[in-house]
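# Sharing a sequence plus its predicted fold:
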Amino acid sequence: MNTTRPSAVRPRLMGPERLAFRLLLPSVAVLLLVIAYPVLRAVYGSFFDDRPMGPAAFIGFDNYARALWGAGGADFWAAFRVTFLFTVVTVVLEVLIGLGMAAIMHRSFRGRGLLRASVLVPWAIPTAVAAVLWRWAFDPRGIVNHLFGADVTWTGAEWPSKFAIVFADTWKTAPFVALLILAGLQIIPKEVYEAARIDGAGVLHRFRHITLPLVKPALVVAVLFRMLDALRLYDLPAILTNGANDTTTLSILVVRASLGDLKPGYGGALSTLTFLLIFVTAFLFVRLLGAGALGRDRT
């Protein structure tokens, strides 16, 4: 018979939790200062007009109405479509390429450590620097046209511009996805594959019924991180095309309204809508796919 009282067990259970809470407090405070305050400030400012002289007047949801179905509706929904196009295409390509890269790096061969280090070089390059490098490469007199013997103005038309942005983003961030998937592959016991080989399972069968189910948690995390990053894409299109040729993303639209047009109220409404879009997308993704993949019971 267990005579341990609940009151005696609770302090021992709460000890590590209290320690973890105290250790996280500085980070939470910094996040609140760096992230929460600007977000709340933008939300607050979005309810005021952008008059150039005198104090701003409270206008309620007029800035949101302007962005969604008013004078700025066409620009907002065009940026919305472009942002989701870039997100879907780049995430799919990066997952497929990253999965292949992770499978190769997971094998045992001579020089594997050097390969893993070299693969991460594109991801380690700052995005702004990578964008400038690719702008030079996609120049009409750049190396891309030289290699393919083409004469394409890659950043001067709609679809070549979109291709250039997708290519540059995939080149830079596919190694990051590969790194996360590789971490998931390394925790799969080798005995599982050996037992499958003994049972006569082929390569495709092992990949479908062993690798994919067991690497799914890491894959979900990789897709979530990349999806959130792609939804706020700014650097690459801003430097490569400056949003021209139907490559304006929501982040470019926010910066253009807030800084270029000097309309902080309208820019605050756009940034709030972008934040809500990212939040809802992440919530639905985790709710529909992430809970099962991460081993959580949906109630």
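Noted; the coordinates are in hand.

# alpha carbons only for contacts and neighbour counts from here, please
Noted.

# which residues in the stretch 51-200 of the chain form strands?
Using DSSP state E, counting those that start in this stretch, the stretch 51-200 of the chain contains no strands.

# Quick check: the gap between residue 68 and residue 85.
Distance of residue 68 to residue 85, given as Cα to Cα, to the nearest Å: 19 Å.

# so where do the helices sit in the stretch 51-200 of the chain?
Assigned by DSSP state H, counting those that start in this stretch, the stretch 51-200 of the chain shows helices spanning 62-68, 73-106, 112-119, 121-124, 127-137, 143-148, 158-185, 190-198.

# Determine which of the ones you listed approaches residue 272 most closely.
Taking Cα to Cα, helix 62-68 is the member of the helices of the stretch 51-200 of the chain nearest to residue 272, at 9.1 Å.

# Which strands and helices lie in contact with the closest one?
Other helices and strands packing on helix 62-68, by 3 or more Cα pairs under 8 Å, 6 or more residues apart in numbering; DSSP states H and E, are helix 73-106, helix 264-285.

# Save those helices as TSV, and put in distance to residue 235 too.
Below are the helices and strands packed on helix 62-68 laid out as TSV (distance: least, Cα to Cα, whole Å):
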stretch	distance to residue 235
helix 73-106	13
helix 264-285	16
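
# Against that first model, consider the following:
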Amino acid sequence: MSYIILTAAAGALCWVALTLFQNLAKKKTDPLPDKDGHKLKWKPSLAYRKTKGDDTAASSLIRYDEYSLSLTERCICIVIGSLVLGIIGYIFYKNAIAAMVLGCGGLYSPIIWRKQMIRKRQAQLQLQFKQALSSLSSALGAGKSVESAFKEALTDLRLLYPDSNAFIVKELETVNRRIENGETVEAALKDWSDRAKVEDIQQFADVFVTCKRTGGNLVQVIRRTAAIIQEKLDIQQDIQVMMAQKRFESKVLTFAPLVVIALLNFSSPDYMEPLYQGTGLLIMTTALLILIGCYAITKWIMDVKV
């Protein structure tokens, strides 16, 4: 009965903490009011970089390869990570000290969460960039200039993404504003690609800059590059859809041994007792290492890049 109570309480705490954590992470993309009551583009905790010659907070630009966790987020990360690892340690060793030692690994959980948030934001920007390429290619095909095409793409994306805080809307607003201020399109795209650290955006910016310098058919090159990148993104989305079920199955198989061990401890404690003393501890340690190795291999296999 103690195992059931412990598991239920831990699950409830994890669910509550994770819900609060996700709400905090979502609020980090909400705009903040400035001194005049206007809304800023991004919160400082999302990692800013100010543009050259502009020292106002409203002109700060987000860097997608950086993510700063607040103190609250760090604490929640550590609590959830330590709680989960502590439960796993207690299930495998049935010892409070071993559970506490394994729970210390939760101190590393903020780093894991920060990397996940960076990948999530970059993936979101990459998906939105696909729509921007489609609008840009259509505008260029209609005979518009590059500058007019970016304005047309911004108008289309505002209809597609009503949320004014959408990454692609903010970035296209920045590009158009820089063009209006006299900067070149290639300079604006280059800065965007440097901040985004997304391969497709970097490739598009490099092709654009090269075409501008060499004097090639800019419209034709951009349309061709946009078509290639869109095809690549379509393939990536198809792969993600096909692997979604496999990812879920891998998570179930990863946690299944923990559930089985906990149930056996509850239903037949005498049967499991030899595994918690003597050479049984070595067997449980080996099983835990194998489980961790299988999880790492599964993550590596599922990380398919195009």
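That came through fine. Predicted model, so just to flag it, every value in this text is computed and none were measured.

# TM-score, when you put one on top of the other?
Superposed pair, TM-score by TM-score structural alignment, normalised by the length of structure 1: 0.29. Supporting alignment: 165 aligned residues with a Cα RMSD of 7.1 Å.

# hmm, back to that, let me know which of the helices and strands packed on helix 62-68 of structure 1 is the nearest to residue 11 of structure 1.
Nearest of those (Cα to Cα): helix 264-285, 34.0 Å.

# Quick check: buried residues in that closest one?
264-274, 278, 281-282, 285 (16 or more other Cα atoms under 10 Å).

# now stretch 291-306 of structure 2
Residues of stretch 291-306 of structure 2 classed as buried: 291, 295, 298, 302 (neighbour count, 16+ other Cα under 10 Å).

# Restricted to helices, list those residues.
Mapping these onto helices (DSSP state H) picks out 291, 295, 298, 302.

# just checking, the second one touches residue 254?
Yes: in this structure, residue 295 of structure 2 is within contact of residue 254 by Cα atoms under 8 Å, at 6.5 Å.

# Mind listing the shared neighbours of those two?
Contact criterion Cα atoms under 8 Å, 6 or more residues apart in numbering; no residue bridges residue 295 of structure 2 and residue 254 by contacting each.

# And the ones in helices among the buried residues of stretch 291-306 of structure 2, which is closest to residue 139 of structure 2?
For those, the nearest to residue 139 of structure 2 is residue 302 (36.8 Å; Cα to Cα).

# so the closest one sits right up against residue 247, yeah?
Yes: the pair residue 302 of structure 2 / residue 247 is scored as a contact, 7.3 Å apart, by Cα under 8 Å.

# Now find how far off-centre the helix or strand hosting residue 91 of structure 2 is within its chain.
Here residue 91 of structure 2 sits within helix 71-93, counting by DSSP states H and E. Taking Cα atoms, centre = their mean, to the nearest Å, the mean C-alpha location of helix 71-93 of structure 2 is offset from the chain mean by 21 Å.

# Just name the closest of the buried residues of helix 264-285 of structure 1 to residue 203 of structure 1, please.
Relative to residue 203 of structure 1, the closest of the buried residues of helix 264-285 of structure 1 is residue 285; by Cα to Cα it sits at 30.0 Å.

# who are the neighbours in contact with that closest one?
So residue 285 of structure 1 contacts residue 224 (Cα under 8 Å, 6+ apart).

# rerun at 10 Å
220, 223, 224, 227, 279, 291 (Cα atoms under 10 Å, 6 or more residues apart in numbering).

# which stretches of structure 2 form strands?
Under the criterion DSSP state E, structure 2 carries strands at the ranges 48-49, 61-62.

# winner for burial among those strands?
Most buried of those, by mean neighbour count (mean count of other Cα atoms under 10 Å): strand 61-62, with a mean of 23.

# what's the spacing between it and its chain's center?
Between the centre of strand 61-62 of structure 2 and the centre of its chain there are 16 Å (Cα atoms, centre = their mean).

# tell me what that strand is packed against?
Strand 61-62 of structure 2 is packed against strand 48-49, helix 167-180, helix 185-196, with contacts defined by 3 or more Cα pairs under 10 Å, 6 or more residues apart in numbering; DSSP states H and E.

# Pick the most buried one from the helices of the stretch 51-200 of structure 1.
Taking mean count of other Cα under 10 Å, helix 158-185 is the most buried of the helices of the stretch 51-200 of structure 1, at a mean of 21.

# What angle do helix 112-119 and it make with each other?
150 degrees (axes from the mean of the first three to the mean of the last three Cα atoms, to 10 degrees).

# Taking helix 73-106 as reference, get the angle to helix 158-185 of structure 1.
Here the directions of helix 158-185 of structure 1 and helix 73-106 differ by 40 degrees (the same axes, to 10 degrees).

# mind checking how far the residue nearest to residue 222 of structure 1 when sequence neighbours are not counted is from residue 26 of structure 1?
Counting by Cα to Cα, 6 or more residues apart in numbering, residue 177 is the residue found nearest to residue 222 of structure 1 once chain neighbours are left out, at 5.5 Å. Residue 177 of structure 1 sits 29 Å away from residue 26 of structure 1, going by Cα to Cα.

# now residue 89 of structure 1
38 Å.

# ok, now residue 40 of structure 1?
20 Å.
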